[in-house]
Structures are given as structure tokens and as C-alpha cells.
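Undergrad: everything below, folded, please.
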Amino acid sequence: MADKRDQIQALECAWRDALCAKDVDRLESLIHPSFVLIGTRSTGPFILTRDEWIDAIQKRELISIDLDIRDAVVLDQVMVGTIWARWRVKYLGGEIEDCVLLTDVWVQDDGQWKVVRRHSSPAPRASTGRRDVSGNSVGKEWHSGREGAHAPRDHPGCDHYLGVHCGERLPWP
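TA: Just a heads-up that it's a prediction; the model follows:
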């Protein structure tokens, strides 16, 4: 299993690094022309094509993306990875953090692995053990907004992946 995870890890890290560097040429070389991102959030399901995703990601100010490969299946022409990811973006002088569980499908295309599908679902965070003045858990799984400290997936006004924080549009589509 370690070898399979290493193979997926290398591709996922290359994708993350290109994403954080806003290296569109590298992103396009890793993402299949038929790529589709399918996700679910508090606002409901969504679908983004490759061009829509690349356009939207260029409008974000990413701080970091942490990856943890949870499972991998490697076949001759297809690989499927299950990845827990925590990403952080800058917004209004602060950081917004969100965690997702990803299923990425990679295919061999002209001798190169390219991601053709990604499914993204909200994922739980590990508690930091810290509490705010009201006794609410705060830290990695919580953020502050006009509604006070809250977990984005428990708060219907937040959908950071789609660009909504506490009911307000973030500076990307």
C-alpha cells in the first residue's frame, strides 16, 4: 500500500505545488481536458469544468494546502486516491481554513498521469482543544465571522470552496 500511496502522493503534491504557485501551465499539464470537479457543500452540489476551476483558482490567495493520502488504488491505466485536505486562504486580512475529503481519479494520457475527476466533500477537523470566551471549541476547526466563532460546515452561511463566508461573497467566483 505504501508504494501506491507514494505514487498518488507525488501527483497530488505536484498539483498542490502548481496550485499554490498559480502555475497555470503546470496545472494544465496535470489536469485532463475532460476534468470535472464534483462537490457538495452547505449550499448544495456543484460542478466545475477544468476551465472554470482553473479560472476560479487564479482568483484565490492561497496560503497553504495540507494533504493526507488516506487510500490509493493503482491499476495499469487508472489510479484512484482518497485524500484528506486542509486548505487556507487569505480574506479580509485574516485566514480562512477548510477541510475536505477528496476522491481523485487519475488516468494515463499520452504516457502521463492526469486527473480526470475530483469529488470533494466536507471533512471533519481534529479539535485543537482551545475554547473561546463562551466555551466554544476554537482553532483549526473553527473560524470567526460576523456570526461569531463557528465551524463552516455547521454554518449555512459559509461555503468557502464556492466563495461564501458568513453569507458574504469572497473575492473569487
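
Undergrad: contacts, neighbours, all on C-alpha from now
TA: Will do.

Undergrad: so Asp17 sits in a helix?
TA: Yes. Inclusion of Asp17 in a helix is indicated when DSSP: H, G, I helix; E, B strand; the rest coil is applied.

Undergrad: wasn't Ser29 part of a helix?
TA: Yes. Checked against three-state DSSP, Ser29 lies within a helix.

Undergrad: give the other helices and strands that the lengthiest strand in the chain contacts.
TA: In terms of residue count, the longest strand belonging to the chain (DSSP state E) is strand 94-109. Contacting strand 94-109 under the criterion 3 or more Cα pairs under 8 Å, 6 or more residues apart in numbering; DSSP states H and E are the following elements: strand 78-91, strand 112-122.

Undergrad: what does stretch 164-173 contact?
TA: Here stretch 164-173 makes contact (Cα atoms under 8 Å, 6 or more residues apart in numbering) with 56-57, 59-60, 91, 145-147, 155-160, 162-163.

Undergrad: same deal with stretch 115-123?
TA: In contact with stretch 115-123 (Cα under 8 Å, 6+ apart) are residues 30-41, 84, 99-107, 153.

Undergrad: mind listing what's buried in that stretch?
TA: For stretch 115-123, burial by neighbour count (16 or more other Cα atoms under 10 Å) applies to Val115, Val116, Arg117, Arg118, His119, Ser120, Ser121, Pro122.

Undergrad: please generate a structure for the following sequence too, so the two can be compared:
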Amino acid sequence: MDEDARAVAELSLRWDRAVQERDVSDAQDVLHEDYALVLVRPAKAVMTREQWLALLPDYVVDEWNIREQVIDVDGDVAAVLQRVDMKATVAGQDRSGTFVTSDLWRRVNGGWKVWRRHSTPLSSGELPAGDRDHPHLDVLRRWFEAFERSDLETAREILASDAVLHVSKPSHLKGDYVGFVGFLDFYERRRAAAGPHFRYRVDELLAGDKSAAALLTLSRMMDDTLEEWKQIAFYRIGGEQILAMWFIEEEPG
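TA: Predicted coordinates:
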């Protein structure tokens, strides 16, 4: 391995550590000013540098194992191809599985910066089908899939700006949360209360003329024991947006 390849390999490890430690400052030093995360599966999405850095605190990595890695350098461009086994959640959504990542690095002012990451899951769960012809279920699928691929901009567009999330249970989170910022505030409180290993899984989607519902399984690890409990989420939908939400869930434990 030549000097440039070693430098890129070391920076790649530094970036991995920044992600695992959710170190925004260290990640900023590695990312090119025009960095973007690009996905084509389960759907095309592009996340800018600013969006990715904003999401990093919610990227909880429990395991990150590089199974294969190939590094090629040609002049001022380098490519790092990896197959990674990851156990992680992103904004509460389980993103565990095997991924192939392709990182493109560019030499900038004598140093290397990662310019693009293309990430493709080789194994990942799919949302339940429900009635695929119902437009309200299409809205819900797009809502959950946006979080699955960490596409907060799409999620923000799906939720009406004045939408209210009404939470009745659990009691310590009871209240109304307004707009997308309010929804994220609820999620942060929910995750903090459950602990760092909080996850959710969509079990079933249902739809009616004016509303839709999702049955979810929530989980966390407590003293090396998996705890699971249910949440029912009701959504009032108009056009292609969620207008209001009601969450009710069991008490864990």
C-alpha cells in the first residue's frame, strides 16, 4: 500500500470512529464541503453534508465490522469500497444489516476529504404491504421509508407544518407536539426515556377513508434482556400529507 492509500485508509478509520462516537466535530474535518450521502435502495435519496451532520447525533452504532475493503488511488481521487456488517439505529429506525459502501475521496489542499458515499443495503427488512392500492397507505409507507433512509427533508414535506402529534400514553410523554420540530422533540424524549438501544418495527399498516393506522413494536435492551411493547399510531391524512397523529403505547417492562 503506497503513501496515499495509507493516508486514505487512516482517514477512513477516523471517519468510522466519528460515526460510532457521534463526533460531529471530527466528522466535519473529514467531510468535503460538497459531501453527500447517496442512496438508490430502497429508494433514491440524496443527503447533503449539513443534513448528514445534523442527523449524526441520532445515528447510534452498536456494531461496525468491516468484512472486506478495497482502496484505489488515482492522482487526486481515491475510492474505498467496503462490505460492512452493522448493528445500528438511525432516528430510532433499525438499520442493522450488511451494507456495501463506496466512498469517493478527493485531494484538497494537500489533504484528503470524502466527497461522496454511496450506501446499498444487501439485507434489510421491508415494510408490511397492507392494501397497496390505498393512497393513505402510500403516504404512510413514504413516511416510514423516509426515516429508514434517514431522509428528514422528505419526512418534513410529508408532515403538514401545523400538524399536531397527540400523545396520551406513556404518561411521562403525554402532551401535544406541533409540526416536524415538535415530532422530533417527542422522538428525542421517547428515545431518552427508553435508553440508547431503543428501536421500533412497523408490524402492520391499515387505512380508512380519512385516516390510517400503524401497529408498531418498540424495543430496548435492559440488563442484556430484550424488552418489547406495542404502540398504536393513528394518522389523519389529507392529500399527500399527514395532518395529525395520535400515539398510544403500552408501558414497557
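
Undergrad: ok, average deviation of stretch 98-106 of structure 2 from structure 1?
TA: Compared with structure 1 after fitting, stretch 98-106 of structure 2 deviates on average by 0.9 Å (mean Cα distance after the TM-score superposition for structure 1).

Undergrad: how far does that stretch sit from its chain's centre?
TA: Chain-centre distance of stretch 98-106 of structure 2: 17 Å, with Cα atoms, centre = their mean, to the nearest Å.

Undergrad: who's in contact with that stretch?
TA: So stretch 98-106 of structure 2 is contacted by 8, 32, 76-86, 112-124 (Cα under 8 Å, 6+ apart).

Undergrad: where along structure 2 do the strands fall?
TA: Counting by DSSP E, the strands of structure 2 are 31-39, 45-48, 59-74, 77-90, 93-94, 97-108, 111-121, 159-167, 175-178, 199-207, 211-222, 225-238, 241-249.

Undergrad: quick one, which of the ones you listed is nearest to Ala146 of structure 2?
TA: strand 45-48 (8.8 Å; Cα to Cα).

Undergrad: now the closest one: buried residues?
TA: The neighbour-count check on strand 45-48 of structure 2 (16+ other Cα under 10 Å) flags Ala45, Val46, Met47, Thr48 as buried.

Undergrad: residues in contact with that strand?
TA: Under the criterion Cα under 8 Å, 6+ apart, residues Asp34, Tyr35, Ala36, Leu37, Val38, Leu39, Arg149, Asp151 lie in contact with strand 45-48 of structure 2.

Undergrad: contact partners for the fourth one?
TA: Same thing as Leu37 of structure 2. Leu37 of structure 2 is in contact with Val46, Met47, Thr48, Arg49, Trp52, Arg116, Arg117, His118, Ser119, counting by Cα under 8 Å, 6+ apart.

Undergrad: need the max-distance pair from the buried residues of strand 45-48 of structure 2.
TA: Greatest spatial distance among these (Cα to Cα): Ala45 and Thr48, at 10.0 Å.

Undergrad: closest to Asp2 of structure 2 out of the strands of structure 2?
TA: Closest to Asp2 of structure 2 of the strands of structure 2, according to Cα to Cα: strand 59-74, at 9.1 Å.

Undergrad: which strands or helices does the closest one pack on?
TA: The contact analysis (3+ Cα pairs under 8 Å, 6+ apart) places strand 59-74 of structure 2 against helix 3-21, strand 77-90.

Undergrad: what's the first one packed up against?
TA: Looking back up the chat, that one is helix 3-21 of structure 2. Against helix 3-21 of structure 2 (3+ Cα pairs under 8 Å, 6+ apart) you get helix 24-30, strand 59-74, strand 111-121.

Undergrad: ok so, going back, looking at the contacts of stretch 164-173 of structure 1, which one is closest to Asp17 of structure 1?
TA: Of the contacts of stretch 164-173 of structure 1, the one sitting nearest to Asp17 of structure 1 (Cα to Cα) turns out to be Ile57, at 12.9 Å.

Undergrad: give me the number of residues near that closest one?
TA: If you count neighbours by other Cα atoms under 10 Å, Ile57 of structure 1 ends up with 17.

Undergrad: cool, the one 3 residues further on as well?
TA: Other residues within reach of Arg60 of structure 1, judged by other Cα under 10 Å, total 18.

Undergrad: repeat that for Leu31 of structure 2.
TA: A total of 20 residues lie near Leu31 of structure 2 under the criterion other Cα under 10 Å.

Undergrad: so it touches Arg107, yeah?
TA: No. Assessed by Cα atoms under 8 Å, Leu31 of structure 2 is found out of contact with Arg107, at 11.5 Å.

Undergrad: who's in contact with Arg149 of structure 2?
TA: Under the criterion of Cα under 8 Å, 6+ apart, the neighbours of Arg149 of structure 2 are Leu39, Pro42, Ala45.

Undergrad: now, of the contacts of stretch 164-173 of structure 1, which are buried?
TA: The buried subset of those (16+ other Cα under 10 Å) comprises Ile57, Arg60, Gly145, Gly157, Cys158, Asp159, His160, Leu162, Gly163.

Undergrad: and Glu97 of structure 1, how far from Lys59 of structure 1?
TA: Separation of Glu97 of structure 1 from Lys59 of structure 1 (Cα to Cα, to the nearest Å): 16 Å.

Undergrad: Gly39 of structure 1 is in contact with Asp159, isn't it?
TA: No. With contact defined as Cα under 8 Å, Gly39 of structure 1 does not count as touching Asp159 (11.3 Å).
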